[in-house]
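[1] I would like to see how this sequence folds:
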Amino acid sequence: MIRLEQANPDTELNAAASVQGCLPKVVDLFAGAGGFSLGASNAGAQVVFAVEFDKFAAATYRKNLCGVGGTTLYTEDILKLDPGKLAKAHFTNGTECDLLLGGPPCQGFSTHRIRNAGVGDPRNALIYRYFDFISSLRPKAFLMENVPGLLWPRHSDYLEKFYELGASEGYTIFDPVTLDARDFGVPQRRKRVFILGVRERERVADFDWPPPPTHSETNDDPTKRWISCQDAFISAPFGDPNDLHMKHNDELIRAFKNTPANGGSRRDSGRTLPCHKGHDGHRDVYGRIDSRMPAPTMTTACINPSKGRFVHPTEDHGITVRQAARIQTFPDSFVFEGGLTAAGKQIGNAVPVEMAKALINHVIKVTTLGGPDMCRSSLQERRN
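    You can find the predicted model right below:
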């Protein structure tokens, strides 16, 4: 079942940390609408501050997350912020940043089918800006998310330099891993690259990365079966401002009526755009989502049926903002600002909340970033 309300933070970790005042401290860069941050909060961490420049994503983050644990949101261009000043402002009297999160803009890494496309995209260099914050904050660990294209040979220079910077600052950086969100309780097929770095003085000898999947195609112990996306299409709460979809003309509605339930494609719709003529690609365009299985990847255009398999399983329209958000495991209480297109972009860019929670829980508990044992030892040190 998809969680339609915000999950409670890990009970044991949160209870112990709250009593002793040492919730793991997290910073989220390129935070978007806040999928990574909400996952961290649900894992029992405190998001100290976040950075997001896009005005609509920032408005969404502020509305939903700035009242949680006193998170400060910076909406300036990250290139104009001073990481050193932020470190001094938020981490004083011996407090440290436990975990730095972030997904630098990935458009330059996701361009495909064109040789060397995206190589010179200036947004690619933002992964180095991410490292400027690593250098100033000195987090015990950092977890960076990006698209699989980051690992393509054409982008190897960026990745190699990132690893060189990590080594020079005393970080052990694990090999990049490509993880599928459906393996971590998300009702969606979504592959993303995660790069984890840990300060060398932190304990990593017994640390396994990535964490084992919690879900799989078969219901074999200890995993559960992949979650279908059917619950995403339960009626939205009355008055939900995100219960809206694109308005379609009569021609499109007729095309949707010709598309079989839980499947189909542009061929079934009987409608061919000029850009689709002469080749056999883009088969998913105008296709229906199959609610019996994990949904396809929610992209930044997930509310537009002309951009992929984003038609409702049985109804004759594209999916709603709320349905897309549920597929990304955002709770129904989470409201996206900025209108239909802006909301779709925020949802498509987000780290799925349940996946973020699973990964952060693993990092926090296994690498001594926090948890009851560390809280007790830290408290004992202060008493001595």
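[2] make it CA atoms for all contacts and neighbour counts henceforth
    Noted.
[3] stretch 292-305: how far from the chain's middle?
    The gap between where stretch 292-305 is centred and where its chain is centred comes out at 15 Å by CA atoms, centre = their mean, to the nearest Å.
[4] contacting residues for residue 37?
    Residues in contact with residue 37 (CA atoms under 8 Å, 6 or more residues apart in numbering) are 28, 31, 47, 65.
[5] next, it: secondary structure please.
    In terms of secondary structure, residue 37 is helix; the call rests on DSSP: H, G, I helix; E, B strand; the rest coil.
[6] what do you get for residue 166?
    When the structure is reduced to helix, strand and coil (three-state DSSP), residue 166 reads as helix.
[7] which residues touch it?
    Residue 166 sits next to 131, 172, 173, 197 when contact means CA under 8 Å, 6+ apart.
[8] before we move on, back to that, including distance to residue 152, could the contacts of residue 37 go into TSV?
    Listed next are those as TSV, based on distance: CA to CA, whole Å:
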residue	distance to residue 152
28	25
31	24
47	32
65	34
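[9] tell me which of these fall in strands.
    For the contacts of residue 37, the ones inside strands are 28, 47, with DSSP state E as the criterion.
[10] pick the one among the contacts of residue 37 closest to residue 84.
    Ranked by distance to residue 84 (CA to CA), the contacts of residue 37 are led by residue 28 at 15.5 Å.
[11] residue 292: how many residues sit nearby?
    13 (other CA atoms under 10 Å).
[12] I have a second one here; can you model it like the first so I can compare?
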Amino acid sequence: MIGDMAEHGVAISLFSGAGGLDHGAEDAGYEVRAAVEWDRDAAATMEKNFTHLHSSVITRSIVEVTTEEILASGGFRAGERPDLLIGGPPCTPFSKSGFWLEWKRKGLDPTASLLQEYTRVLREARPHKFVLENVYALTYNNTASRPAYERLLREIDDAGYIPIPKVLNAADYGVPQARPRLFILGVPKGTKILPAHPDPSHGGTWERRTTGPIDRPHVTAGEVLEGLVAEPEPGEVVAGKYGHLLPDVPPGENYLHYTAERGHPDPQFRWRSKYWSFLLKLSPTRPAPTIQAQPGPYIGPFHWENRRLRVNELKRLFTFRDDFTFVGSRSSVQAQVGNSVPPLLAAKVIGALHGKTSTSLSDATVAEH
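    The predicted model follows:
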């Protein structure tokens, strides 16, 4: 059972995926009673692991689902408001890895409108609090992200809420993975004491700068994977055109090991000719790099034992419990895990709604990068 009692009330979940945010919400004292997730494997994962759902996960596109239906599925009576709304609309239009596509840079991805489905439910369900998660590239000052981000903040304001955005790196909160994400906390206008995002509990180097408290180092991949029993999986061997190169890549490095600039005697690649995660290998002495939902055949991070990561290892690197059960094929599980909010981070963010406070509205209206 995830969460033993609803200390803070009842939550509804949009774009639920496998339930990373939901797991965190229940650990923070909420019961998730209703969920919307179009992917049937992810919905089955939710139903397998969450005991407080009032009825089955709604497995249709949220575009087709009314707010009344969502509330009814959670057992709400007419006029009742949820205590918390959570959700992470799909991030594809704003993902940093997609900016090489011109049509995404120009903001032409139609799925960007899913942000508006979140604000629609926010406006109509009128929860007492909300948390919205998305990729931190949504805050970038470019033609794809900035208009969408400004529209999102404007719609939150129009719905009657104060948005409190901030970019957090999961590694700074005890997650063994460097995973920056935007979290927007929200409370109704008129709230006199605003919640603040949680302070970092861990610190270290990320993207050539120091983050978090340096007296408590980031949790490393080696720490959480030590002693873990993970049976070999079909397809974990990295083969094909470049698979034979992986064993010589040092832990924590990538294809740049095979460049003239790094002094390799037989260069295989030009400098910065591949995406940075190409042949990327975990280091046991650092948090994992961001783990993707749909990695290509040579996209890491790979294990330092020169293979793909196993499901039990992915769960540890995302802070899912060892007994959390994922439903679906191996590729489906990869997508579910890779799209998840680490539950430990989610619990700390949602718990902050009832913890430390900030009364500075000006600080609450600009996402920190």
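[13] just to revisit the earlier point, which contacts among the contacts of residue 37 of the first structure does the second structure share?
    Contacts retained in the second structure from those (both residues aligned by TM-score structural alignment, their matches' CA atoms under 8 Å), given in the numbering of the listed structure: 28, 31, 47.
[14] buried ones among these?
    When those are checked for burial by 16 or more other CA atoms under 10 Å, the buried set is 28, 31, 47.
[15] what's the closest of the residues you listed to residue 77 of the first structure?
    Using CA to CA, these come closest to residue 77 of the first structure at residue 31, 12.4 Å.
[16] just to check, that closest one is in contact with residue 51?
    Yes. Using CA atoms under 8 Å, residue 31 of the first structure is in contact with residue 51, at 5.8 Å.
[17] residue 130 of the second structure maps to what in the first structure?
    For residue 130 of the second structure, the aligned position in the first structure is occupied by residue 142, per TM-score structural alignment.
[18] can you classify its match by secondary structure?
    Put simply, residue 142 of the first structure is strand when judged by three-state DSSP.
[19] find the nearest non-adjacent residue to it, please.
    Nearest in space to residue 142 of the first structure, with sequence neighbours left out and distances taken as CA to CA, 6 or more residues apart in numbering, is residue 100 at 4.4 Å.
[20] show me what that neighbour aligns to in the second structure.
    Residue 100 of the first structure maps onto residue 85 in the second structure, with residues paired by TM-score structural alignment.
[21] contact partners for the residue opposite residue 42 of the second structure in the first structure once aligned?
    The criterion is TM-score structural alignment: under it, residue 42 of the second structure has residue 57 as its aligned partner in the first structure. Taking CA under 8 Å, 6+ apart as the criterion, residue 57 of the first structure is in contact with 32, 33, 336, 337, 338, 342, 343, 346.
[22] so which bit of the second structure is the helix or strand where the last one lies matched to?
    Take DSSP states H and E as the rule and residue 346 of the first structure turns out to sit in helix 340-349. Against the second structure, the aligned range for helix 340-349 of the first structure is residues 330-339 (TM-score structural alignment).
[23] strands of the first structure, residue ranges please.
    When secondary structure is read from DSSP E, the first structure shows strands at 25-29, 46-51, 72-74, 99-102, 141-146, 171-173, 177-180, 191-199, 215-216, 224-225.
[24] which stretch among the ones you listed comes nearest residue 119 of the first structure?
    Nearest of those to residue 119 of the first structure, taken as CA to CA: strand 141-146 at 15.2 Å.
[25] now the angle between strand 191-199 and the closest one, please.
    Here strand 141-146 of the first structure runs at 160 degrees with respect to strand 191-199, directions being taken by axes from the mean of the first three to the mean of the last three CA atoms, to 10 degrees.
[26] for strand 141-146 of the first structure, name the packing helices and strands.
    Helices and strands in packing contact with strand 141-146 of the first structure are listed as strand 99-102, strand 191-199; criterion 3 or more CA pairs under 8 Å, 6 or more residues apart in numbering; DSSP states H and E.
[27] now that strand on the second structure. Mean distance?
    Here the mean offset of strand 141-146 of the first structure against the second structure after fitting is 1.0 Å, by mean CA distance after the TM-score superposition for the first structure.
[28] contacts for that strand next, please.
    Here strand 141-146 of the first structure makes contact (CA under 8 Å, 6+ apart) with 98-106, 134, 192-199, 351, 369.
[29] residues touching the match of residue 100 of the first structure, list them.
    For residue 85 of the second structure, the set of contacting residues under the criterion of CA under 8 Å, 6+ apart consists of 11, 12, 13, 14, 122, 127, 129, 130, 131.
[30] aligned partner of the third one in the first structure?
    The reference is to residue 13 of the second structure. Under the pairing rule here (TM-score structural alignment), the equivalent of residue 13 of the second structure within the first structure is residue 28.
[31] so that match touches residue 104, yeah?
    No. Using CA under 8 Å, residue 28 of the first structure is not in contact with residue 104; the gap is 10.6 Å.
[32] residues near residue 8 of the first structure, how many?
    Residue 8 of the first structure is flanked by 11 other residues according to other CA under 10 Å.
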